[in-house]
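Visitor: Structure, please.
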Amino acid sequence: MGAGRIDLKKNISIKSMLLFILCTSILLLVFAPYGTCYIVEPIASSNPVMEEFYVSPIGSDVNDGEDINHPFGNISRAQEAVRALTGAMTGDIIVYLLGGTYKINETLRFNSSDSGKNGYSVIYKNYDSEIPIIDGGKQVKNWTQYSSEIWCADTNISDFRQIYVNGRMAQRAKGKADFIIDTTGDGHEASDIRMTTWRNIQDVEFVYQDIWTLPRVRVDWVSEEMIYMQQPAYLYSRTKSDSQNKEPVWIENAFELLDEPNEWYFDKVTHKLYYKPFSDENMNTAEVIVPDVEVLLNCSGNSSDKVSNIQFQGLKFKHANWLRPNQYGKCYVAVQANVLRYREENYQTVEMSDASVYFEHTINLTIKECNFTKLGTTALDLREGVQDSSVIGCKVYNNSGTGIQIGEVGNRTQTNPDDPITTKNILIKNNYITNCCIDYKSGIGVFAGYVRNISVVYNTISNLPYTGISCGWGWSPIETIMDDNTITHNHIYGIMNFLEDGGGIYTLSTQPGLNVSYNVIHDSGWNGLYPDERTNGSIWSYNVVYDTYNNFLDHSRYEEAHWNQVTNNYLEEYPRSLSCWYPERDKDQIWGLEPGDDGFPIWIVQNAGIEDKYSYLIPDNEWFWHYMYLYKNNPLANLPFLLWLNMTVIGFIVCYGVIRLIIIRARCNCHDTNAIIIKENLDETKS
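Guide: Got it, this is the predicted structure:
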């Protein structure tokens, strides 16, 4: 080609490329608000492997740990071996944990010395398909009969709040508070003096149910007229604006209340554990586990020296203690979402609940395909300064507190995204969270405080007493670090089954770029979608809500509410609270559809919740809470229950009719003069 001539093919190629870039940019701008844009799941490592170590519960620390036949006996010994190599890493270092139970007596601690270096990772993972269990519990043995129905055993554990009998959580001794007749600023007036003779009175715990929290406050001392409660916890439980306790709904942790099967009581003075078994339980063979270690794993750096490039895969964390609610005067008083109120010298403040598995100032962290169960508080916590990290394919179930907790609640004035304390770029994906918050019922499935660019996507969350996902903190219009958070494609159901004023998805405060889309929420005892106070700068679209007490509660208040984009949501019913809904949004929603109806968005439902790769996490016949009755996720499996319910109702009607007929005939025999009138009435009743 001569100089100055235009290559037509090359020119078309350039034009096509420019057109493609322009169209792609437009598509991203248009569809990003609708949930198609979130943090990408990290690609499985293709790095070379520099070294492999093996650990087994039946191994020995005198072994070199370099092959499966000579494993270390402790995880801490493997840590030492890894630390000796990380300074000159030329590939990943993998520590394989063989199956079995790793009983620990103290917290497993990781710091920046455990980091991967030179762009490579340190990986702690299960070997093959085996299940390594990191267990903080101890077995209680040698049970003897204390009375005809109660058994007793000694334990050297100082204190605990749960026990597990044959794998099932037992109920701490519990009774009614029906003798409480009045409430004052110091405590409660009682109708009798029964509590004056109770043992270990400062261990007795009153449980209160207000609107969105369930405070637990311990007794201080009692007189013949009054029950005085521990301060300042009792004061805090009574001064929480719209949510404050009055009379207790029940009482726990008194030997004198030990009267029902499956109840237990621990006497801290004598170190004796008492248990009343079910009639078919044999205490000579029963396995009773008591949690001992409070934090099973702590991985923490600091703002200038973070832990980096570390992974935990295929591990199971089980049996953890939590004793903060037992501390005198602190107890358990939550503001919301298991965020606790307490006094620091001369001022009161709030703090996050502790966690059984805890990360702080960690970067490039991966937690994958792990299980968290029978834990005494929040299961997993990604706290201050955790960045560029992911939690994928995990099962979080049967725990006492919140499922997954992210960020802080005390960073209200922080606005710099580059500050090392910022919790940002977090992916929570394909996790199954169920039956959590058993003891601390104001907990959340996934809770995020002051966070930036987190993605909570494709999770299945069920059976919770309060909210499914909560994002944001502060109740404030001011701009903070909160920005570009994404909550999409989650399946949330069986929630709000104990407390009120929460929802499937709940948000707070100014969050520019917040995207709540393509979620499916049903069987909520309160709200489905709930942008609460000052929520603004957000998008709520293509969500599906049905079988829920109230589909949408827009309580964002003030003019900021109009800065939220609420469009194309499939809402089965019109919002119950007209003061928390803007009628101008009516035309932008799709109303009145439920499963089975023409036009019901099955395409959204089928793409919400855990993806196929991790569907094995959810049992086929999962029971979940319905706001009318328990329901099975498998409709066919639910047929026996529905038949039983129908037959029960029919049986009741038939019995009622037969009894009524007998009574009428008896009256006829006794009062011949009225027989004709009664027969006429009976004929009318039949008709």
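Visitor: alpha carbons only for contacts and neighbour counts from here, please
Guide: OK.
Visitor: Look up the closest residue to Asn564, ignoring the ones flanking it.
Guide: Using C-alpha to C-alpha, 6 or more residues apart in numbering and skipping residues adjacent in sequence, the residue nearest Asn564 is Ser538, 4.9 Å away.
Visitor: Using the three-state scheme, assign that neighbour.
Guide: strand (DSSP: H, G, I helix; E, B strand; the rest coil).
Visitor: Tell me how many other residues surround Tyr493.
Guide: By other C-alpha atoms under 10 Å, 30 other residues sit near Tyr493.
Visitor: hmm, who's touching stretch 128-144?
Guide: Taking contacts as C-alpha atoms under 8 Å, 6 or more residues apart in numbering, the residues outside stretch 128-144 that touch it are 97-106, 126, 151-155, 283-284, 287-294, 296, 314-321.
Visitor: Buried ones only from those, please, as a ChimeraX command.
Guide: The following ChimeraX selection, which keeps only the buried ones among the contacts of stretch 128-144, applies the criterion 16 or more other C-alpha atoms under 10 Å:
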select :97,98,99,101,102,103,104,126,151,152,153,154,155,283,288,289,290,291,292,293,294,296,314,315,316,317,318,319,320,321
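Visitor: which stretches of the stretch 501-650 of the chain form strands?
Guide: 503-507, 510-517, 520-531, 536-541, 544-552, 565-567, 570-571, 590-591, 623-625, 630-632 (DSSP state E, counting those that start in this stretch).
Visitor: Following up with a second sequence; could you model it the same way so I can compare the two?
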Amino acid sequence: MSRFSRRDLLRAAGAVGAGASAALIAGPAHAGTGDRRDRAEDQKSFFVAMDGKDSNRGTQAAPFATPEKARDAIRAWRQGAPGRATAPVTVFLRGGTYRRTRSFTLEAQDSGAPGRPVTYAAYNGEQVRLVGGVDLPATGFEAVSDEAIRNRLPAGSRDIVREFDLKALGITDYGQIVQTGYGLPRTVTPPELFFNSEAMTLARYPSTGFLAVGQVIDPGGNPRSVLGDPDKMAAEFAKGATFKYTDPRPSTWTDTSDVWMQGYWFYEWADGNLQIKAIDPAAQTVSTKTASMYSVKAGQRYYYYNVLEELDSPGEWYLDRATGKLYLYPPSDLTGASVQLSLLADPMAVLNGCSNVTFSNLTFEGSRGDGIVITDGTSNTVADCTLRLLGGRAVTIGDTSVSAGPHGGSGNEVRGCHIQATGQGGIALAGGDRATLTPARNRAVGNEIHDYSRLQLTYSPAVELAGVGNHVANNHIYDAPHVAILFRGNDHVIEYNEINDVVKETNDAGAIYAGREWTGRGTVIRYNFLHDIVGSGGSHFASGVYLDDCFCGTTAFGNIFYKVDTAFQVGGGRDNVIRNNIMLSSGRSVTLDERGLNWAAANVAPGGAWGMYDMLAAVPYQEEPWRSRYPNLVNIADDQPAYPKYDVVEYNALYTVAALSIAPSARTYGTVDHNLTLTADPGVVTVVDGKPALGNDDLIAAQLPGYQRIPMKRIGLS
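Guide: Purely as a prediction, here's the structure:
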């Protein structure tokens, strides 16, 4: 994982301009008395520095020590004179590493005004790091001397592994590993170790790859089968599983009291972890304390982790919570290395009911939870920040767990940020009013997001959308085991993004994904470049755009697919439009099935497991503005809702990709026409230095009347 990204290089190119902007915000260094009086009424600057004191005045010469003091100083300053309540204010943080032991919290009183924000920014291009953990000095790592521990370590590791006494630093809260995964609520992760800004791996077996579940003696509970009933689900989770292990290694471990397993226990798109209850070496079985969401199935992939006896590879580590000793197999020389342990469990910054607040050019890192959480906020901006090495998400705006997307506010933006190595996703954008279809217009624009689901492997997207009318544009998203963009709700726009090398560890999944809702209509997916998306193999495949399980009303226009397993997978939905797309050098082009008429018929029916009628009843789909906006939804219940009606597949160009696969009922009730299969490479994608780059669509436009040119130069990071 490179420490310098494409986004970093673009930012460096503009560093001179950024410094000039900072100087303009700060105002002139020397001004007359009249100028100072005007500035006191119109704007104010405060400074925070590593060598500052909160008893200082907060000037550049006498800075504060904490952003909390600057926040409180703004509150006091505003009360000093009329007009200050809406004056723009800037808090400049001087370069350095600021250890955070609590959330930096802003409330409604800390808001700015439209066009006159309260800004927290790095001063003049200096590097400002807000760190939710503690540095472990290299001198504190010592050889392992305890013979009992040495005997548990692999023979080849005993003289390499180093131990660190956390209690000697006063660290006594080590958190706990808890059950997480598909279908479970997001939780705070246990502490993690970072070495030179790289996440280390809890000692695991095997060190890479997976094992296969052997014969299943007891599959355990199936919580998913009683979804929606908390008491029954809890009862199912309490039923642990038992299965045979095919590799005898667990029989050699001394202590399995805190050993866990990570796996895809039933489906290749649903990950989760399970704590071991017992290992029976004689029977070669392992039993778990709780159930997986779908129970356990033979042949599925998993590995063991948090095993001291498997500390055998560079970059692996183990934390003994009973003794407070941390053990590390150093990935390189410890001398001069930066070693951090994440400790902060709360979000690093919380904006609660704030408006017009900006974070600019700051780094948030090394924390167990989210980077920034914005609730019920308006016109807040996170710009040109780095958010990395976090256990949760980078930025959470509102609640994306339900289609309504509550508490997202409006007009918030995450722009030009570098988001890297987060545990549970990148950016969450909620907001808008589904009853009135009022858009929130929250945006994620021009961000570089990668390696963003290290801990929660599935359904932890780079960008997640809910509510109404949010916008995702010009981001570069890459390197992840599962989905890139997940959306629910209505009328979102997903455009000009480059997405590659996602869905790397899973299948039956999509880079851009939505599923199981008739009412989630109006989203437009246009002018995106998706490439090198091939999945992990198996009977299912990775898709570029996946409208799963009867999802409806999405328009995909002008997207480019190159080396993608399946460009479009449409799972029996209605009113979807696939128009003017280019599919190149891929496996499948468009697959549009009629699952609602066969294997999924019971799920779609009234009272079915997917709850389609319940979700329909939850929105005013027969009233305005729904009635005018989505006319085919008004009478859906009386219009053979299980049929894939009114889908449109037209004006698409295909080259070295399988032909369209459209179910008979979709052809009968929809439009499939004016699609072009090319016999020669149209020159849309060329490979430069091993990387695909966009060319032009002149040859397609010449051969396909009605086709509209794609603005390729606008695609990607901006």
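Visitor: follow-up on the earlier one: tabulate the strands of the stretch 501-650 of structure 1 in JSON lines, adding columns for distance to Leu643 of structure 1.
Guide: Conversion of the strands of the stretch 501-650 of structure 1 to JSON lines gives the following (distance: least, C-alpha to C-alpha, whole Å):
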{"stretch": "strand 503-507", "distance to Leu643 of structure 1": "30"}
{"stretch": "strand 510-517", "distance to Leu643 of structure 1": "37"}
{"stretch": "strand 520-531", "distance to Leu643 of structure 1": "21"}
{"stretch": "strand 536-541", "distance to Leu643 of structure 1": "38"}
{"stretch": "strand 544-552", "distance to Leu643 of structure 1": "20"}
{"stretch": "strand 565-567", "distance to Leu643 of structure 1": "39"}
{"stretch": "strand 570-571", "distance to Leu643 of structure 1": "29"}
{"stretch": "strand 590-591", "distance to Leu643 of structure 1": "31"}
{"stretch": "strand 623-625", "distance to Leu643 of structure 1": "16"}
{"stretch": "strand 630-632", "distance to Leu643 of structure 1": "13"}
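Visitor: wait, which of these is closest to Cys436 of structure 1?
Guide: strand 623-625 (12.5 Å; C-alpha to C-alpha).
Visitor: which residues are contacting the closest one?
Guide: Everything outside strand 623-625 of structure 1 that qualifies as a contact, by C-alpha under 8 Å, 6+ apart, is Ser462, Asn463, Tyr493, Gly494, Ile495, Asn497, Asp523, Leu630, Tyr631, Lys632, Asn633.
Visitor: can you count the residues close to the aligned partner of Gln109 of structure 2 in structure 1?
Guide: Residue pairing (TM-score structural alignment): Gln109 of structure 2 is matched to Ser113 of structure 1. In terms of burial, Ser113 of structure 1 registers 19 neighbours under the definition other C-alpha under 10 Å.
Visitor: where does Ser113 of structure 1 land in three-state SS?
Guide: When the structure is reduced to helix, strand and coil (three-state DSSP), Ser113 of structure 1 reads as helix.
Visitor: Equivalent analysis for the one 4 residues further on, please.
Guide: Assigned state for Lys117 of structure 1: coil (three-state reduction, three-state DSSP).
Visitor: residues in contact with it?
Guide: Under the criterion of C-alpha under 8 Å, 6+ apart, the neighbours of Lys117 of structure 1 are Thr86, Gly87, Ala88, Met89, Ser308, Asn309.
Visitor: Of those residues - the most surrounded one?
Guide: Neighbour counts for the contacts of Lys117 of structure 1 peak at Ser308, which has 28 neighbours (criterion: other C-alpha under 10 Å).
Visitor: Minimum distance to Gln145 of structure 1: which of the strands of the stretch 501-650 of structure 1 has it?
Guide: Nearest to Gln145 of structure 1 among the strands of the stretch 501-650 of structure 1 is strand 623-625; the distance by C-alpha to C-alpha comes to 35.9 Å.
Visitor: What range does the closest one cover in structure 2?
Guide: No residues of structure 2 are matched to strand 623-625 of structure 1 when aligned by TM-score structural alignment.
Visitor: How about stretch 641-661 of structure 1?
Guide: Stretch 641-661 of structure 1 corresponds to no residue of structure 2 when matched by TM-score structural alignment.
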